[in-house]
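A.B. asks: Take this sequence and fold it.
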Amino acid sequence: MTNQEVINYICEKLNAKNPSHNKKIAKSFICYLKNISINDLYTSLYEKCNLNINKIDKLIKKINKSIPLEYLINEKYFLNNKFYVNKNVLIPRPETEEMVLEALSFLKTQSINKKINVFDICTGSGNIAISIAKNYKANIYASDISFKVLKVARKNAKDLGANNITFLKGDFLKPFIKLNLKGDLIIINPPYISSKDRSVDYSTKNYEPKKALFTETGLEFYNIFFQNYHKIINNEGIIFLEFGYEQKKPIYDLMEKYICLNKINYKFFKDTNKKDRFLFISLKNNI
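C.D. replies: Next comes the predicted model:
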């Protein structure tokens, strides 16, 4: 069979009814198994494919059980960089790319004579910290509570040449408070799904790490953050938070409860799907 015929074969075997999604999975399978780029695949669609069909069938069975493709091929692209992922880390989402691009836009307005401290809290695969490190020279600190998660993040930093990151192990804000570190830019994508949320899809709920996704109400991390953010931020710092699309009102209520709003600038932003997703807070007129 040719590469194109193998793509067609995979698409026929997949349970999903979305043809474009099936083609994407099929192409990813072939690129992974042959260790080639998508561009290489496009230029060799009608060349003979020497892949073992039995191996392909085993992968198809796993996909049909809703195991995420990213865990099967151990990779996920984020802002055009290929990140290693496994079952210990959350799969990076495209919405988070938007927040990182906003953070980079802010950083590029800063004086080149000042070395900025950037904190990526709940780093996961390291996709946020590494994406910033590859585009801006700063003192970057990335934290997570899990050794297994930090192992993945460190691997990605090494593989992608992001050498200006200090990784910290600890629970949420604690390692920064303990070391008396102050950030100029703090960016956080914490667990924000309520454990009672029944709308979470089967694949996410059953295969991605629960500690990276769920808390009892989905708001615990924001509650802690708004009460303690002043302990880890410099006087003119800026904060980027991602949250669930139905959480704007409770996030605002928490912010109003713990922060004097007339002393800060803040703005809620929607993602490209027009859903409320991000909160930017500035301790001066940066927004």
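
A.B. asks: use CA for all of it now, contacts and neighbours both
C.D. replies: Will do.

A.B. asks: Which strands or helices does the host helix or strand of Glu5 pack on?
C.D. replies: Taking DSSP states H and E as the definition, one finds Glu5 inside helix 3-13. Applying 3 or more CA pairs under 8 Å, 6 or more residues apart in numbering; DSSP states H and E, we find helix 3-13 packed against helix 19-34, helix 53-64.

A.B. asks: repeat that for 10 Å
C.D. replies: Applying 3 or more CA pairs under 10 Å, 6 or more residues apart in numbering; DSSP states H and E, we find helix 3-13 packed against helix 19-34, helix 38-42, helix 53-64.

A.B. asks: Burial-wise, tell me which of the ones you listed comes out on top.
C.D. replies: helix 19-34 (a mean of 17; mean count of other CA atoms under 10 Å).

A.B. asks: so how far is that helix off the chain centroid?
C.D. replies: 22 Å (CA atoms, centre = their mean, to the nearest Å).

A.B. asks: One more: stretch 145-154?
C.D. replies: The chain centroid and the centroid of stretch 145-154 are separated by 14 Å, computed with CA atoms, centre = their mean.

A.B. asks: And the contacts of it?
C.D. replies: 83-90, 121-127, 129-130, 142-144, 156-160, 162-163, 165-172, 174-175, 211 (CA atoms under 10 Å, 6 or more residues apart in numbering).

A.B. asks: Let's see that with 8 Å instead.
C.D. replies: 84-86, 88-89, 122-127, 143-144, 167, 169-172 (CA atoms under 8 Å, 6 or more residues apart in numbering).

A.B. asks: Narrow the residues you listed to those that are buried.
C.D. replies: Buried subset of those (neighbour count, 16 or more other CA atoms under 10 Å): 84-86, 88-89, 122-127, 143-144, 167, 169-170, 172.

A.B. asks: At which residues are the helices of this structure located?
C.D. replies: Assigned helices in the chain, in chain order: 3-13, 19-34, 38-42, 53-64, 69-73, 94-107, 127-133, 147-159, 174-178, 202-207, 220-228, 248-258 (criterion: DSSP state H).

A.B. asks: coming back round to it: how about the helices and strands packed on helix 3-13, which one is nearest Tyr266?
C.D. replies: Ranking those by proximity to Tyr266 (CA to CA) places helix 19-34 first, at 37.6 Å.

A.B. asks: how about the residue minimising distance to the centre of the chain, what does it touch?
C.D. replies: The chain has Pro92 as the residue nearest its centroid, 3.3 Å off, counting by CA atoms, centre = their mean. Going by CA under 8 Å, 6+ apart, Pro92 touches Lys76, Phe78, Ser125, Asn127.

A.B. asks: quick one: the second one and Ser125 touch, right?
C.D. replies: No. With contact taken as CA atoms under 8 Å, Phe78 and Ser125 are classed as non-touching, separated by 10.5 Å.

A.B. asks: okay, now the spatially closest residue to Leu181 that is not a sequence neighbour: neighbour count?
C.D. replies: Spatially, and ignoring its direct neighbours in sequence, Leu181 is nearest to Ile232 (6.0 Å; CA to CA, 6 or more residues apart in numbering). Ile232 sits with 23 neighbouring residues when counted by other CA atoms under 10 Å.

A.B. asks: Here is the second sequence; please produce its structure so I can put it next to the first one:
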Amino acid sequence: MKQRIFTLRQTIEEGTEALREAGIEEAALDAWYLLEYTAGISRAAYYADPYRELDEGLALKYLGYIERRKKRIPLQHITKEQEFMGYSFYVNEHVLIPRQDTETLVEEAVELIREKQREASQRGSKSVFGENTSDGRLQVLDMCTGSGCILVSILKMCPEIQGKGCDISKDALEVARKNAERLDVKAEWVQSDLFTEFVENKPQFDVIVSNPPYIPTIDIEELQPEVRIHDPRIALDGKEDGLYFYRRMIEDSIFHIKTGGSLLFEIGFNQGEDVKGLMKNYGYENVEIKKDLSGLDRVVTGIYNGG
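C.D. replies: Reported below is the predicted structural model:
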């Protein structure tokens, strides 16, 4: 049987056309990413010699990935990687794929942490929010941590803090641990249904950050197949009105956050005022809604006043 000859150009064109026919919106981009992932071909190398022959085994492997992508399996589930905050994270079917929108939450948390550290330094205090901070370091909790991308990114940019990530999913926590090792940060990971496994007798955290499930159940069926079918539903479903987890976390957070501590949430674009109201009802002050780069409400922050 005559061996088929694959050139780089022919292979990428075949992959792009197959994805386009399958209705993949960014067919050309996904086809390129998969070629880069399969063969390690940079754009510079491709354009320098687009008619270079590609090893048949690599070409067939590439076309196999194209077939998977045609079935609306997310690109990140094929490559097992997603960039977030400039870092490369491992992902799989057990975690929500990190999205650029969530970078707004990380940026707000890092800005807040650094501001409080500057204030503490000016005061000559070991602790940012009080004398009961362990080792004089800020204690940060990432609730519903998933892949760990939020906490790990914060720890990369603020390595002097102590971080703890919590999730109900054991499989998600394994991914988070792998990402902490991958990016060389130390964190503690706790399997818990929100705060149920936290039994500290005194408030423990200076900062609590979370990107909880917030999509109303009825809206999930309207999502793209890549999200609806392949992202873990437990990471998407915010129950009837999308606010279920905000209510639970805000109500319970007051037993775990120090006076003067900060609570930060990612929200859906139309949930800002509702979450803001919930936080104010439980003693949070200076509650603000922050927008993302698209101008949509994305993050709510507030400071706990102790009751």
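
A.B. asks: sorry, back to before: got the helices of the first structure as JSON lines, with distance to Phe280 of the first structure columns?
C.D. replies: Supplementary listing: the helices of the first structure in JSON lines, determined by distance: least, CA to CA, whole Å:
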{"stretch": "helix 3-13", "distance to Phe280 of the first structure": "42"}
{"stretch": "helix 19-34", "distance to Phe280 of the first structure": "33"}
{"stretch": "helix 38-42", "distance to Phe280 of the first structure": "36"}
{"stretch": "helix 53-64", "distance to Phe280 of the first structure": "37"}
{"stretch": "helix 69-73", "distance to Phe280 of the first structure": "30"}
{"stretch": "helix 94-107", "distance to Phe280 of the first structure": "9"}
{"stretch": "helix 127-133", "distance to Phe280 of the first structure": "16"}
{"stretch": "helix 147-159", "distance to Phe280 of the first structure": "25"}
{"stretch": "helix 174-178", "distance to Phe280 of the first structure": "20"}
{"stretch": "helix 202-207", "distance to Phe280 of the first structure": "27"}
{"stretch": "helix 220-228", "distance to Phe280 of the first structure": "13"}
{"stretch": "helix 248-258", "distance to Phe280 of the first structure": "12"}
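
A.B. asks: Deepest-packed of these, please.
C.D. replies: Highest mean neighbour count of those: helix 127-133, a mean of 25 (counted as mean count of other CA under 10 Å).

A.B. asks: Which part of the second structure matches that one?
C.D. replies: The alignment of helix 127-133 of the first structure onto the second structure (TM-score structural alignment) spans residues 149-155.

A.B. asks: The matching stretch vs the first structure, average distance?
C.D. replies: Its aligned residues in the first structure lie a mean 0.6 Å from stretch 149-155 of the second structure after superposition (mean CA distance after the TM-score superposition for the first structure).

A.B. asks: Please state the offset of that stretch from the chain centre?
C.D. replies: How far stretch 149-155 of the second structure lies from its chain's middle: 9 Å, per CA atoms, centre = their mean.

A.B. asks: which strand in the first structure runs the most residues?
C.D. replies: strand 233-242 (DSSP state E).

A.B. asks: Could you tell me where that one falls in the second structure?
C.D. replies: By TM-score structural alignment, strand 233-242 of the first structure lines up with residues 257-266 in the second structure.

A.B. asks: sorry, back to before: show only the entries of the contacts of Pro92 of the first structure found in strands.
C.D. replies: Lys76, Phe78.

A.B. asks: want to throw the contacts of Pro92 of the first structure into TSV with distance to Ser203 of the first structure?
C.D. replies: Converted to TSV, the contacts of Pro92 of the first structure look like this (distance: CA to CA, whole Å):
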residue	distance to Ser203 of the first structure
Lys76	16
Phe78	20
Ser125	19
Asn127	21
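
A.B. asks: Sort out which one of the contacts of Pro92 of the first structure lies nearest Lys249 of the first structure for me.
C.D. replies: Lys249 of the first structure has its nearest neighbour among those in Asn127, at 27.8 Å by CA to CA.

A.B. asks: With adjacent residues omitted, what lies nearest to Leu96 of the second structure?
C.D. replies: Asp231 (5.6 Å).

A.B. asks: Same question for Asp101 of the second structure.
C.D. replies: Nearest non-adjacent residue to Asp101 of the second structure (CA to CA, 6+ apart): Asp292, at 6.7 Å.

A.B. asks: I'd like to know how many residues surround the aligned partner of the one you found in the first structure.
C.D. replies: Aligned counterpart of Asp292 of the second structure in the first structure: Asp271 (TM-score structural alignment). Neighbourhood size, Asp271 of the first structure [other CA under 10 Å]: 16.

A.B. asks: For the corresponding residue of the second structure for Ile145 of the first structure, give its distance to Met143 of the second structure.
C.D. replies: In the second structure, Ile145 of the first structure lines up with Ile168, judged by TM-score structural alignment. For Ile168 of the second structure, the distance to Met143 of the second structure equals 9 Å [CA to CA, to the nearest Å].

A.B. asks: Pick out whichever of the two has more residues nearby.
C.D. replies: Met143 (26 against 20).

A.B. asks: wait, the more buried one sits on Thr196?
C.D. replies: No. Using CA under 8 Å, Met143 of the second structure makes no contact with Thr196, being 11.7 Å away.

A.B. asks: The residue nearest to Glu273 of the second structure when sequence neighbours are not counted - how many residues pack around it?
C.D. replies: Spatial nearest neighbour of Glu273 of the second structure, excluding adjacent residues (CA to CA, 6+ apart): Ile289 at 8.0 Å. Ile289 of the second structure sits with 21 neighbouring residues when counted by other CA under 10 Å.

A.B. asks: wait, what's in contact with the aligned residue in the first structure for Thr196 of the second structure?
C.D. replies: Under the alignment by TM-score structural alignment, Thr196 of the second structure pairs with Lys174 in the first structure. Applying CA under 8 Å, 6+ apart, we find Lys174 of the first structure in contact with no residue.

A.B. asks: returning to what we had before: tell me how far the residue nearest to Glu273 of the second structure lies from Phe198 of the second structure.
C.D. replies: According to CA to CA, Ile289 of the second structure stands 28 Å off from Phe198 of the second structure.

A.B. asks: Repeat that for Arg72 of the second structure.
C.D. replies: Applying CA to CA, the value for Arg72 of the second structure to Phe198 of the second structure is 39 Å.

A.B. asks: Show me what Leu72 of the first structure aligns to in the second structure.
C.D. replies: In the second structure, Leu72 of the first structure lands on Ile78 (TM-score structural alignment).

A.B. asks: Isn't that match up against Glu67?
C.D. replies: No. Between Ile78 of the second structure and Glu67 there is no contact under CA under 8 Å: 10.8 Å.
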